[in-house]
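Peer 1: Dropping a prediction and its sequence here:
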Amino acid sequence: MDYTHRWVNHEECFVDPVTGARTNRIEGAWEVHIKRHLKRMRGVRKELLTGYLDEFLWKTWFFAGEVPVSTCMEGLVMAIRKHYHV
C-alpha cells in the first residue's frame, strides 16, 4: 500500500501550503460512514455514543464489511489474549 502520513496544524491553516495536505477528505469520509452506522441503529442515546463509536472503529479496523457479533467477539478475545500474553 502506498501511503504517506501527513498532518495539518489547524491553528495555522487548513491546507498545508507546502505539501497540500488537508484533513477534510478523511473527516468527511468518516462522517458519512459513522452517520450511516448510527442510522441503521435508529439513533443512539448520548450517554452510549462513545461505546457505539468504539464498536464501530473496532469493526472497521479489523473486519471487512458486515460480520456476525460472534466473529467480533472471537476477534476481541484473541486481541486480549495476544496483548496480555494469556
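Peer 2: Nice, I can see it.
Peer 1: going forward, measure contacts and count neighbours with C-alpha atoms only.
Peer 2: Noted.
Peer 1: Any figure for the gap between the residue nearest the centre of the chain and Phe14?
Peer 2: Relative to the mean C-alpha position of the chain, the nearest C-alpha, by C-alpha atoms, centre = their mean, is the one of Leu57, at 3.8 Å. Computed as C-alpha to C-alpha, to the nearest Å, the Leu57 to Phe14 distance reads 25 Å.
Peer 1: Same question for Leu38.
Peer 2: In terms of C-alpha to C-alpha, Leu38 sits 28 Å off from Phe14.
Peer 1: what's the spacing between stretch 47-66 and its chain's center?
Peer 2: 7 Å (C-alpha atoms, centre = their mean, to the nearest Å).
Peer 1: And here is the other one:
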Amino acid sequence: MKLYARRKGQMIGQPREFVMIDESNFRHKRKYGRGRFAKTWRRRKWVFGMLGVAPRNSKPILKLVHRRSRNHLIPHIVRHVHPGSSILSDEWRAYRGVLTDLGYNHFPVKHNQCFVDPITGSHTQNLERAWLTYKGKIWRLRGNRTEDLLKQHLKLIEWTYWLGNRHRNGPLGRLLKDIHRKYHL
C-alpha cells in the first residue's frame, strides 16, 4: 500500500463519485467480559473513514485519529478528497461550515431526525454498513489489541479495496504480483 500511496496518492471524489465521511470507535472488546483490560485501551480509539462511492466500486481511506476535533479531521479531508467534491456526512460539529468554505459541496444529514435527508436524498448508510464489515474483519483477527496492529489492519483493508479487488485474479493474484515486483522473482 505504501508503494501505491507514494506513486499515485490516495485521492477520492472524482466527478461521478461522492465521498461519505464518518468516525467510529474501534475499542478492544474482551470475550465474555473476561480477562485483563490493558491500560492502553481505556482510552477510545477513533478511526476516521472516508469512503469514495462510485457506480462500480467503493474505495475507503481509514485513519486512526486520537481526537475527533476539527484540527484532527479536516487535514485528512484536504489531503485525500479532491476539491469541489460532494461530501456526505452527519452533522458533527467539526464539519459545520468548514467544508463549504474549503470548496466542497457538503450535504449533512441530521441523524436525530432521519437517516436519509428527505430534500437532498443524502445519507451515510454505505459507510455505516462498511464500518460493520471492517470491524468484523478486525475483531475476527484480534487486530484491535494494539494501536500498531490496528493501523496495519486498516492498511490491509485499504489495500484490499484499492488494489486487491481490482486485480483480475482477486486479492491473492495482486499479492503475488506485488511480491514478484518487490523481489524480482
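Peer 2: Here it is on my side, so go on. Note that the structure is predicted; figures quoted are calculated from it, not measured.
Peer 1: before we move on, back to that, what is the equivalent residue in structure 2 for the residue nearest to the centre of structure 1?
Peer 2: Matched to structure 2 by TM-score structural alignment, Leu57 of structure 1 sits across from Glu158.
Peer 1: so how far is Thr124 of structure 2 from its match?
Peer 2: 19 Å.
Peer 1: Could you name the helices and strands sitting against the longest helix along structure 2?
Peer 2: Criterion DSSP state H: the longest helix present in structure 2 is helix 125-140. Under the contact criterion of 3 or more C-alpha pairs under 8 Å, 6 or more residues apart in numbering; DSSP states H and E, helix 125-140 of structure 2 touches strand 18-25, strand 46-53, helix 147-159.
Peer 1: Now do the helix or strand following the last one against helix 147-159, angle only.
Peer 2: Under the assignment DSSP states H and E, the closest C-terminal helix or strand after helix 147-159 of structure 2 is helix 170-183. Angle of helix 170-183 of structure 2 versus helix 147-159, following axes from the mean of the first three to the mean of the last three C-alpha atoms, to 10 degrees, is 110 degrees.
Peer 1: Just say helix, strand or coil for the equivalent of Asn144 of structure 2 over in structure 1.
Peer 2: Applying TM-score structural alignment, one finds that Asn144 of structure 2 aligns to Val44 in structure 1. Going by DSSP: H, G, I helix; E, B strand; the rest coil, the secondary structure assigned to Val44 of structure 1 is coil.
Peer 1: Now do Val44 of structure 1 against Ala29 of structure 1, distance only.
Peer 2: Plainly put, Val44 of structure 1 is 20 Å away from Ala29 of structure 1 if you go by C-alpha to C-alpha.
Peer 1: try Val15 of structure 1
Peer 2: Val15 of structure 1 is 17 Å from Ala29 of structure 1, by C-alpha to C-alpha.
Peer 1: Please say which of these two ends up with more neighbours.
Peer 2: Between Val15 of structure 1 and Ala29, counted using other C-alpha atoms under 10 Å, the more crowded position is Val15 (16 against 10).
Peer 1: follow-up on the earlier one: so of the helices and strands packed on helix 125-140 of structure 2, which one's packed in deepest?
Peer 2: strand 46-53 (a mean of 23; mean count of other C-alpha atoms under 10 Å).
Peer 1: Structure 1: matching residues for that one?
Peer 2: So strand 46-53 of structure 2 sits over no part of structure 1, by TM-score structural alignment.
Peer 1: what angle sits between the helix or strand just after that strand and strand 46-53?
Peer 2: For strand 46-53 of structure 2, the succeeding helix or strand toward the C-terminus, using DSSP H and E, is strand 58-65. Orientation of strand 58-65 of structure 2 against strand 46-53 (the same axes, to 10 degrees) gives an angle of 160 degrees.
Peer 1: now what about strand 58-65 of structure 2, what contacts it?
Peer 2: If you take C-alpha atoms under 8 Å, 6 or more residues apart in numbering as the criterion, strand 58-65 of structure 2 is touched by 10, 12, 45-53, 72-73, 151, 154-155, 158, 161-162.
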